[in-house]
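Participant: Next input, structure requested:
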Amino acid sequence: MDSVERPNWAPVEIDLGRPSIARVYDYWLGGAHNFAVDRAVGDKVLADVPVLKSVILNHRAFLRRAVRYLLSQGIRQFLDLGSGIPTVGNVHEIAQAVDPAAKVVYVDIDPVAVAHSRAILTGNESVNVLQTDVRDARGVLKSPEVQDLLDFDRPIAVLMIALLHFVPDDDDPRGIVGAYRDALPPGSFLAMSHAGYEDGEWDPSWDEARGTYNRGVSEMTYRRKSEVEALFEGFDLVEPGVARLPLWHPESPDDVDENAVHFLGFGAVGRKS
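Facilitator: Reported below is the predicted structural model:
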């Protein structure tokens, strides 16, 4: 793709001829920061796992509802871990629509997502973007991007949306969450969505779908509801606790259909006392 075809939001260091998982997700979410090569990959994965788009849209809808809830609780600082490309209905758009001074730090390890994010967010002085591994909580929390923007004397919301199911058990997801929790002041929150299922609910056909996703996108670990609840150790769960994603504070009855009670994933928000 030559310079004439390159839009102003696409950084020059990014090869637009190669697909990017971050831009594939942007495509699935209905965003405009993607190209034909990304759409081709996205369509191929959806052809094999058609339900995936609904799953991704439900995680994003949960993000919007969670951020609005956090804003209603007075939160004005957000640390979004594994953020991807912050375009469609993302944290800074929602938060700054309520309070233009709301602050957001986006963190992602994907250089494509980070490069696009920095280009998109140029000029927004209340948003920083950090490229690093979110598993390194100390590195994230001590970074200039976080320290220069967020005030750790005031409550902060940490967002882990569709993140920890990409962290295998060997990497100690509970320890990762605990490291962020311990650094937060009282009154802070954790919002999380996670792929998972109830005890005794596992369907062997899900293995095939997960295998297709693992090959086409990234390795994923489903966890039981009880395991997701354990990730909130040290937080007081907001009602209704760990719930199927569509059932966590739905915006209207129309948003909940007969499939909601069997949705393969959970969401929850917890407050540090």
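Participant: CA only for contacts and neighbour counts going forward, please
Facilitator: Will do.
Participant: So which residues of the stretch 51-200 of the chain form strands?
Facilitator: Listed in chain order, the strands of the stretch 51-200 of the chain (DSSP state E, counting those that start in this stretch) span residues 77-81, 103-108, 127-131, 157-161, 189-194, 196-197.
Participant: so after the last one, what's the next helix or strand?
Facilitator: The reference is to strand 196-197. Using DSSP states H and E, the helix or strand that follows strand 196-197 in sequence is helix 205-216.
Participant: on that earlier part again, of all the strands of the stretch 51-200 of the chain, which one comes closest to V242?
Facilitator: Counting by C-alpha to C-alpha, V242 lies closest to strand 189-194 out of the strands of the stretch 51-200 of the chain; the figure is 9.1 Å.
Participant: orientation of the closest one relative to strand 157-161 in degrees?
Facilitator: Interaxial angle, strand 189-194 versus strand 157-161 (axes from the mean of the first three to the mean of the last three C-alpha atoms, to 10 degrees): 0 degrees.
Participant: which helices and strands sit right next to strand 189-194?
Facilitator: Based on contacts counted as 3 or more C-alpha pairs under 8 Å, 6 or more residues apart in numbering; DSSP states H and E, the elements that strand 189-194 packs against are helix 52-72, strand 157-161, strand 266-271.
Participant: For R244, give me its contacts.
Facilitator: R244 makes contact with A260, V261, H262, F263, L264, G265, F266, G267, according to C-alpha atoms under 8 Å, 6 or more residues apart in numbering.
Participant: same check, this time on V24
Facilitator: By C-alpha under 8 Å, 6+ apart, V24 lies in contact with N34, D38, R39, V41, G42.
Participant: next one: P50
Facilitator: Here P50 is in contact with no residue (C-alpha under 8 Å, 6+ apart).
Participant: Helix, strand or coil: sort out it for me.
Facilitator: Following DSSP: H, G, I helix; E, B strand; the rest coil, we place P50 in the coil state.
Participant: What's the separation between it and P185?
Facilitator: From P50 across to P185, the span is 42 Å (C-alpha to C-alpha, to the nearest Å).
Participant: what's the neighbour count on the nearest residue to V37 once chain neighbours are set aside?
Facilitator: Sequence neighbours aside, P19 is the residue nearest to V37 in space, at 5.4 Å (criterion: C-alpha to C-alpha, 6 or more residues apart in numbering). Close neighbours of P19, defined as other C-alpha atoms under 10 Å, add up to 19.
Participant: one more to line up against the first:
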Amino acid sequence: MSRDTEDGATPRTQRVPVGADPTKPNAARVYNYMLGGKDNYEVDQILAHQMLSVAPDTRTTAWFSRRFLLHAVEFAAEAGVRQFIDIGAGIPISPNVHEIAQKIEPSARVVAVDYDPVVHVHSNALLGSTAGVTAVLGDIRRPAAILEQLRAERLIDFDQPVAILIVGVLHYIMDDEDPAGIIATLRDAVAPGSYLAFTHATVDTHADFIDRSSSSTAGSSAQPRYRTRDEVAALLEGFDVLEPGVVTVQDWLDDDLPATKLVVLGGIGRTV
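Facilitator: Below you'll find the model as predicted:
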């Protein structure tokens, strides 16, 4: 048994969603609410406001994380990448990945991957008619299965560079679910000149926020695992890490943005 399981984290098999459960918070729906979206339930709003009661700037952190995602897409597209895999894509909110990528290169292809069947339905409804955009059901904790599907359906050409986006996801992966192994599997599958952009909440977050968010989400897909900066930085092993490195998402965007109680790091790596 892993340390996280001993400390109360829910084992992998119990964390896989089987459909919409309005009695348990969902990370994608909480994030949607924080960004002003309408695709969420009361239980998600309650958790969001519990977080906001401890850290009123959490909505600001969500916005910073979203801007980091779009910045990474723009960066990769301007570097010539024409394929994007958004893992843990969540419920689409404009501007979305494809809007940024296709503004730079109209032929850009985007695959939005999420493991929640309800999120997948939303994505299909909102993105299904958009040229070059495909929503697929897939679990980041099973990266080989995602890669196999993308190859089988010829959604991604892995002989060409691709940008993999994992924003707001990895801190929901428990230690026994092997986040480093997940990243390594994805890294080894892509061509040189590919990019990985990710975010991750850290233990530098305000202690009351960690306690509240952990206790309120126990047993749900929104249960977090906060990690140290060194643990987060280690996830980019094997990549050429772009400057300014693995730093707060604020530092990726602007030197003058305020610190927030929820501390989220961002990093971008390039395969060589």
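Participant: For the residue nearest to V37 of the first structure, which residues are in contact?
Facilitator: Applying C-alpha under 8 Å, 6+ apart, we find P19 of the first structure in contact with V37, D38, V41.
Participant: Tell me if I'm right that the first one and R18 touch.
Facilitator: Yes - using C-alpha atoms under 8 Å, V37 of the first structure is in contact with R18, at 6.6 Å.
Participant: between the two, who's got more neighbours?
Facilitator: V37 (15 against 10).
Participant: rewinding a little: mind listing which of the contacts of V24 of the first structure are in strands?
Facilitator: Members of these lying in strands (criterion: DSSP state E): none.
Participant: Can you mark which positions in stretch 51-68 of the second structure are buried?
Facilitator: Neighbour counts over stretch 51-68 of the second structure (16 or more other C-alpha atoms under 10 Å) mark 51, 54-55, 57-68 as buried.
Participant: Could you check how many residues crowd around the equivalent of E74 of the second structure over in the first structure?
Facilitator: Taking TM-score structural alignment, E74 of the second structure has R68 as its aligned residue in the first structure. R68 of the first structure sits with 16 neighbouring residues when counted by other C-alpha under 10 Å.
Participant: Same check on V272 of the second structure?
Facilitator: For V272 of the second structure, the neighbour count with other C-alpha under 10 Å is 11.
Participant: ok, now how distant is it from S129 of the second structure?
Facilitator: Here the criterion is C-alpha to C-alpha. By it, V272 of the second structure lies 35 Å from S129 of the second structure.
Participant: before we move on, what about P92 of the second structure?
Facilitator: Remark: distance between P92 of the second structure and S129 of the second structure (C-alpha to C-alpha) = 13 Å.
Participant: Pick out whichever of those two has more residues nearby.
Facilitator: Neighbours were counted for P92 of the second structure and for S129 using other C-alpha under 10 Å; P92 has more, 21 against 10.
Participant: Isn't that one up against A125?
Facilitator: No - between P92 of the second structure and A125 there is no contact under C-alpha under 8 Å: 9.8 Å.
Participant: before we move on, back to that, turn the helices and strands packed on strand 189-194 of the first structure into a markdown table, including distance to P253 of the first structure.
Facilitator: Listed next are those as a markdown table, based on distance: least, C-alpha to C-alpha, whole Å:
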| stretch | distance to P253 of the first structure |
| --- | --- |
| helix 52-72 | 14 |
| strand 157-161 | 23 |
| strand 266-271 | 18 |
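Participant: P92 of the second structure matches what in the first structure?
Facilitator: Taking TM-score structural alignment, the alignment pairs P92 of the second structure with P86 from the first structure.
Participant: Over to Y226 of the second structure?
Facilitator: Under the alignment (TM-score structural alignment), Y226 of the second structure maps onto Y222 of the first structure.
Participant: contacting residues for its match?
Facilitator: Neighbouring residues of Y222 of the first structure by C-alpha under 8 Å, 6+ apart: H165, H194, A195, G196, Y197.
Participant: okay, these in JSON lines with neighbour count and distance to V158 of the first structure next?
Facilitator: Below are the contacts of Y222 of the first structure laid out as JSON lines (neighbours: other C-alpha atoms under 10 Å; distance: C-alpha to C-alpha, whole Å):
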{"residue": "H165", "neighbour count": "21", "distance to V158 of the first structure": "16"}
{"residue": "H194", "neighbour count": "27", "distance to V158 of the first structure": "14"}
{"residue": "A195", "neighbour count": "25", "distance to V158 of the first structure": "18"}
{"residue": "G196", "neighbour count": "23", "distance to V158 of the first structure": "20"}
{"residue": "Y197", "neighbour count": "22", "distance to V158 of the first structure": "23"}
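Participant: which of those lies closest to V104 of the first structure?
Facilitator: H194 (21.5 Å).
Participant: what sits against R210 of the first structure?
Facilitator: Neighbouring residues of R210 of the first structure by C-alpha under 8 Å, 6+ apart: M220.
Participant: measure the equivalent of it over in the second structure to D39 of the second structure for me?
Facilitator: In the second structure, R210 of the first structure lines up with S213, judged by TM-score structural alignment. Noted for S213 of the second structure: a distance of 21 Å to D39 of the second structure, by C-alpha to C-alpha.
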